[in-house]
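> sequence? don't have it. structure:
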């Protein structure tokens, strides 16, 4: 069986070994990283402090000029900047009286995401590839089309010949998201025509990312752990017949293996993270870059950088850490009073990370409910029950946080708008049950979201054909020039 052109089709060795990690060590030894900020003269301190003093615009000017801060309207809703047929994120209705909260709904190409997930689970099959095909083509696949689509991704699991001899020296980092960015940009160099933006090439690059990112993330994680422990990382040979969920667990677990229930749970997470509208920060970043006509690798690297942020994709790791901290510091998990006391201290900056935020509660679009969180809860509850008492009790603690946090935020902060748990509140717990390391929580989110990014990139490339360029009003005073010798 033959498949479409793969821009990165060369086959490397199956295993990462000492022989192909040492090629560039002499470069690192010869050119060490600089010590940023050390030894600077005191007279240059304005360089570090000046920006925060200069770049302050009076708050009233935003109202005077009707500036949409953060591309948000005054009522908190997003500024309408485009039209899409890819997905719809519904959390409120806009009426003449203003924004009216509503139950959350998520649809992919017109299909309810909950129905797509329940159908796959009911039939005992993996659904992420079906969702990816739907997002990329706008149609649900036939069985033959789905099999072919999976085979095309599977045939791209391997990394290009020579890639691992260059890549490992850049992977010794605690931020796997930054590694994924570098890895994606490096793949540009292995493409014979990387700046081609034709539909065929765009689809092939997207399939290459879907095929290779799980292995890149696993290699990066193992290389970082290996650099600290001295253990030489090994990555199992690619299984071209595995689904995305199975592939991720396989490259992480290796000989340890995984269960069908675990893979099906991860598949649910991948389907829910596959797409979330054109206005979310990382997808909009992808569309902005794509509107300039830049290459696919640059656009996806930019989207990865956005998703890393703790206000976006990185929130899943923060929410998981907060739940772990709550479990450690709340003596009786079944006590509403103790949970309320903990959450109150979090908001006061006296518990967890001191930033005064309850992670996993509230959303920019969803008001009464986040449909993703509601879907995850059902499957997570069942998996926790199968895992044992400790997981089941921790799940109940998370449910208690979900129920009590909005009340605490209303009492402490005076927030009146509806607040619901978002998917981040449960993501960390689910990944913990699946044995996924914390530094891979957000990379797995990114792997899943690749389908949505690709769909939006192509819609931007072949649709509006107009570079995205919002306006910023200049707020500054005219300054007389002072010769260098006369400056005090």
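Okay, I see it. Note that the structure is a prediction, hence the values are computed from the model and not measured. Residues are numbered from 1 along each chain as shown.
> from here on, contacts and neighbour counts on C-alpha atoms
OK.
> measure residue 94 to residue 76 for me?
11 Å (CA to CA, to the nearest Å).
> When the two are compared, which one has more neighbours?
residue 76 (14 against 11; other CA atoms under 10 Å).
> Next up, identify which helix or strand that one is on.
Assigned by DSSP states H and E, residue 76 falls within no helix or strand.
> Spatially, which residue comes closest to it, not counting chain neighbours?
Nearest non-adjacent residue to residue 76, counting by CA to CA, 6 or more residues apart in numbering: residue 364, 7.6 Å away.
> count of neighbours near the one you found?
Neighbours around residue 364, by other CA under 10 Å: 11.
> Kindly report the same for the one 5 residues further on.
The tally of other residues near residue 369 (other CA under 10 Å) stands at 22.
> what sits against it?
Residue 369 makes contact with 91, 102-104, 419-422, according to CA atoms under 8 Å, 6 or more residues apart in numbering.
> any idea which helix or strand comes after the longest helix seen in the chain?
When the chain is parsed with DSSP state H, its longest helix is helix 199-229. For helix 199-229, the following helix or strand on the C-terminal side (DSSP H and E) is helix 244-253.
> what does that following helix rub up against?
126, 128-129, 214-215, 218, 235-236, 238-239, 257-258, 263-264, 266-267, 270, 436.
> rerun that using 6 Å as the cut-off
Helix 244-253 has contacts (CA atoms under 6 Å, 6 or more residues apart in numbering) with 214, 263, 266-267.
> picking up where we left off before, did I read that right, the residue nearest to residue 76 in a strand?
No - using DSSP: H, G, I helix; E, B strand; the rest coil, the assignment for residue 364 is coil, not a strand.
> How are the helices of the stretch 251-400 of the chain distributed by residue range?
Taking DSSP state H, counting those that start in this stretch to define them, one finds helices in the stretch 251-400 of the chain at 260-273, 281-291, 296-307, 315-329, 336-347, 371-387, 389-413.
> got another, please set it beside the one above:
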């Protein structure tokens, strides 16, 4: 007996597109050039991601740089002015407004966020198996609560964006705990500190724990206009629709395992490596595990070494370097330096194996140490990607506003039709409509 499912499975060839057709029609699959670089689809002043340069037509790998509004993220994190907590709030201001805030401006910003954190109508008990799915729904519900949700002035869109930025953490932890959370437990403290308290149910934390969380938020705040969730946000923004729809779509993109879920995979891989090595740092053992991963003989048998390699960064990922330095300090505080050094040994071995087996220059990416950082902080795996979402919201808002101000064109690329041309009389579907 036929069902719609079996009919669809039988028609698989109708939906299959031969991969060889992409170069034939000069279509850039995944919006990637043949040399692995991204197809240029826009202009931005918000963020730049640098991993290579072209000199006289030749691609030259360089040390990675992540630039927020002209500032190196490493310089920002290492600056003495960022020694205290609350750096994420400063970076969110920088991304949205284009400059680092002075004390008065930062106070105005944080007070505005505090005013918008009075959300008391979250229903975390309706059925959803995903925190991010719940966040998407609640962000869309904010549209219904807004008396003028479709206002298209930049100032109104900015204020609506701040409302989303302020409320997403409360929405996230309402779904995580299953309890409605209407305000922050520590209203006069940083977002990083409040996250630790809400995630662990305790207001006891060390400065270094909060520093690690603050650093993770800063490093995930933006990553250029080409990453999948930001690009999804910008594509939808170009239609002129409301900011709630745009941010909700970006969350849907981030939820995908090929985008926001990488730190979870790296953490699961790390646990399996530690089981085998028992904290050994033997280089040959580490290389053997890396070869097994590539040969689909270890962990999830995907042939991937999670946490190693990046689409843009080649020699180094600046985000990885920043969080690695903070992780080492926290590992010392937690008595987990053995685990840190084991991971570092595997990082070095995996990079060497990738060079020998794949012939590519690869580096550890930000996810390599992020899962370890979250585990030392006592953060549940189910929060890894939602925390990414909380952080990236600042970047999404910034790109949304930039698009609405500077690029009013509807983003509408083209596809090449590669199906056949048919005549109705050629179809044999028994569509006899005679009486």
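Done, it's in. All figures in this text were calculated on a predicted structure; none of them were measured in a lab.
> hmm, back to that, the longest helix of structure 1 vs helix 244-253, what angle?
20 degrees (axes from the mean of the first three to the mean of the last three CA atoms, to 10 degrees).
> Give me the neighbour count for the aligned partner of residue 172 of structure 2 in structure 1.
By TM-score structural alignment, residue 172 of structure 2 lines up with residue 217 in structure 1. Residue 217 of structure 1 has 25 neighbours, counted by other CA under 10 Å.
> and the gap between residue 217 of structure 1 and residue 235 of structure 1?
From residue 217 of structure 1 over to residue 235 of structure 1 (counting by CA to CA), the distance is 11 Å.
> wait, doesn't residue 253 of structure 2 sit right on residue 230?
No - the pair residue 253 of structure 2 / residue 230 is not scored as a contact, 8.6 Å apart, by CA atoms under 6 Å.
> Who has more neighbours out of these two?
Applying other CA under 10 Å to residue 253 of structure 2 and residue 230 shows that residue 230 carries more neighbours, namely 29 against 20.
> In structure 2, point out the residues matching stretch 195-205 of structure 1.
Matched against structure 2 by TM-score structural alignment, stretch 195-205 of structure 1 falls on residues 150-160.
> mind listing what's buried in the matching stretch?
157-158, 160 (16 or more other CA atoms under 10 Å).
> next one: stretch 385-394 of structure 1
For stretch 385-394 of structure 1, using 16+ other CA under 10 Å, the buried residues are 391-394.
> which of these lies closest to residue 375 of structure 1?
Set against residue 375 of structure 1, the nearest of the buried residues of stretch 385-394 of structure 1 by CA to CA is residue 392 (17.1 Å).
> Spit out the contact partners of the aligned residue in structure 2 for that closest one.
Correspondence of residue 392 of structure 1 to structure 2, assessed by TM-score structural alignment: residue 337. Residue 337 of structure 2 makes contact with residue 331, according to CA under 6 Å, 6+ apart.
> switch to 10 Å and redo it
By CA atoms under 10 Å, 6 or more residues apart in numbering, residue 337 of structure 2 lies in contact with 327-331, 343.
> which of the residues you listed has the most neighbours?
Among the contacts of residue 337 of structure 2, the one with the most neighbours (other CA under 10 Å) is residue 327, at 25 neighbours.
> I'd assumed residue 368 was in contact with it.
No - contact between residue 327 of structure 2 and residue 368 fails when scored by CA atoms under 10 Å: they sit 11.1 Å apart.
> Report the aligned residue range of structure 2 for the longest strand along structure 1.
With secondary structure taken from DSSP state E, structure 1 has its longest strand at strand 98-108. Mapped onto structure 2 using TM-score structural alignment, strand 98-108 of structure 1 spans residues 58-68.
> Just the buried residues of the matching stretch, please?
61, 64-68.
> Looking at those residues, which one is closest to residue 13 of structure 2?
residue 61 (41.0 Å).
> If we ignore the residues flanking it in sequence, what's nearest that closest one?
Leaving aside its chain neighbours, residue 61 of structure 2 sits nearest to residue 52 (4.2 Å; criterion: CA to CA, 6+ apart).
> try residue 86 of structure 1
In space, residue 86 of structure 1 is closest to residue 109, 5.0 Å off (CA to CA, 6+ apart).
> That neighbour reaches residue 89, doesn't it?
No - judged on CA under 10 Å, residue 109 of structure 1 makes no contact with residue 89 at a distance of 11.3 Å.
> shared neighbours of these two, which are they?
Common neighbours of residue 109 of structure 1 and residue 89 (CA under 10 Å, 6+ apart) do not exist.
> Tell me the residue in structure 2 aligned with residue 459 of structure 1.
Residue pairing (TM-score structural alignment): residue 459 of structure 1 is matched to residue 402 of structure 2.
> For its match, pull up the helix or strand it's in.
When elements are assigned from DSSP H and E, residue 402 of structure 2 belongs to helix 384-406.
> compared with structure 1, how much does that helix deviate?
Mean deviation of helix 384-406 of structure 2 relative to structure 1 after superposition (mean CA distance after the TM-score superposition for structure 1): 0.7 Å.
> roughly how far is that helix from the heart of the chain?
10 Å (CA atoms, centre = their mean, to the nearest Å).
> Please apply the same query to stretch 423-435 of structure 1.
Averaging C-alpha positions (CA atoms, centre = their mean) puts stretch 423-435 of structure 1 14 Å from its chain's average.
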